[in-house]
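# this one's structure only:
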């Protein structure tokens, strides 16, 4: 049997190494942004993920989502694509000023349930086209809670 050319062997090794590196980076990124969430004794703790954000798992109208906690946002916002997928009916339009500049969105009502027992029923949220990945949990919900942030941990006291 003839042996493979030397160049083909080298290319194959590099392709295998590249594939292994790609798979390892993907696994690391999934773990890096994994939510470190705990709830016990009426206290919820959310540890900052490696991406620098706090992620709070929950649901919007029964659909599982991963909220990005945004203490700088006045209201909760969801991607317009999610609003469309949920079949939400707009109840109005709003123009907001964000870090990326002015945006226009549709007002919709949703039921938000966050892990740990926090609920906001019939909450008015903004559905934004420019919001891509995940919903932002704003002060319209966070302002109802007793919370503090220290040393990379967001602590919510449910008492």
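Here it is on my side, so go on. Computed from a prediction, not measured in an experiment: that's the story for all the values here.
# going forward, measure contacts and count neighbours with C-alpha atoms only.
OK.
# which is the next helix or strand following the helix or strand harbouring residue 28?
Assigned by DSSP states H and E, residue 28 belongs to helix 6-32. Using DSSP H and E, the helix or strand that directly follows helix 6-32 along the chain is strand 36-40.
# tell me the angle whatever helix or strand comes next after that following strand makes with strand 36-40.
Toward the C-terminus, strand 36-40 is succeeded by strand 43-47 as the next helix or strand (DSSP H and E). Angle of strand 43-47 versus strand 36-40, following axes from the mean of the first three to the mean of the last three Cα atoms, to 10 degrees, is 170 degrees.
# alright, now check it against this:
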């Protein structure tokens, strides 16, 4: 009886640690699963790359189905690669920004065509009042989360160096919360 309880305890402990191992190294778990399936060729485990050693490069979000975790950088900001209209763009999630805010260079890169006359809105920024244009992003994606038709504001490159993913995106999610240095996004 004691032997069965011990085996059951080892099995339960191992099973409980699988999600933790998957979150820290999903490639390792996927390779282990592939090697366990008969008739399929096992793929060698990929080396674990430490993204923290890459300067000024935001860590990619960890996808979890329709949930995404974004780790805070060394400054405490939640920076991550996004896809705007299918193009990869780095941005910072900013709950203080009413709208998604991108600069003119990013707008051009993602296919937004703006004229000088489109810059007819005044926006108050930390650096003063500037002219801006309102536009729509067809598709904004982070990890497995996709939101269509997101309102954005376009600012001059000198006024906005970092693209900001604001509340016009976050309000369309089921949930977002900060806990233990990570931002959880749920759709």
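Structure's in. What do you need? All of these numbers come straight from a predicted model, not from anything done at the bench.
# and the TM-score between them?
Once superposed, chain against chain, the TM-score is 0.70 (TM-score structural alignment, normalised by the length of structure 1); 131 aligned residues with a Cα RMSD of 2.4 Å.
# okay, strands next: where are they in structure 2?
62-63, 67-71, 78-84, 87-93, 100-103, 121-125, 128-142, 145-155, 163-165, 175-179, 182-186 (DSSP state E).
# and the fifth one, how far from structure 1 on average?
Yep, that's strand 100-103 of structure 2 we're talking about. Superposing on structure 1 and averaging over aligned pairs (mean Cα distance after the TM-score superposition for structure 1), strand 100-103 of structure 2 comes out at 0.6 Å.
# that strand: how far from the chain's middle?
Centroid separation for strand 100-103 of structure 2 versus its chain: 16 Å, with Cα atoms, centre = their mean, to the nearest Å.
# can you name every helix or strand that that strand contacts?
strand 145-155, strand 163-165, helix 167-170 (3 or more Cα pairs under 8 Å, 6 or more residues apart in numbering; DSSP states H and E).
# what stretch of structure 1 does the last one fall on?
Under the alignment (TM-score structural alignment), helix 167-170 of structure 2 falls on residues 139-142 in structure 1.
# ok, residues contacting that stretch?
Applying Cα atoms under 8 Å, 6 or more residues apart in numbering, the external contacts of stretch 139-142 of structure 1 come out as 70-76, 120.
# again with stretch 61-81 of structure 1
With Cα under 8 Å, 6+ apart as the criterion, stretch 61-81 of structure 1 contacts 53-59, 86, 110-112, 124-142.
# again, but for stretch 95-106 of structure 1
Stretch 95-106 of structure 1 is contacted by residues 90-94, 126-129 when judged by Cα under 8 Å, 6+ apart.
# and if you look at stretch 34-52 of structure 1?
With contact meaning Cα under 8 Å, 6+ apart, stretch 34-52 of structure 1 is reached by 32-33, 54-57, 116, 152-159.
# neighbour-wise, which of the residues you listed leads?
Within the contacts of stretch 34-52 of structure 1, residue 55 tops the neighbour count with 26 neighbours, counted by other Cα atoms under 10 Å.
# what residues are up against that one?
Counting by Cα under 8 Å, 6+ apart, residue 55 of structure 1 has contacts 34-36, 46, 48-49, 66-69.
# for residue 14 of structure 1, state which of those residues is nearest.
residue 34 (30.2 Å; Cα to Cα).
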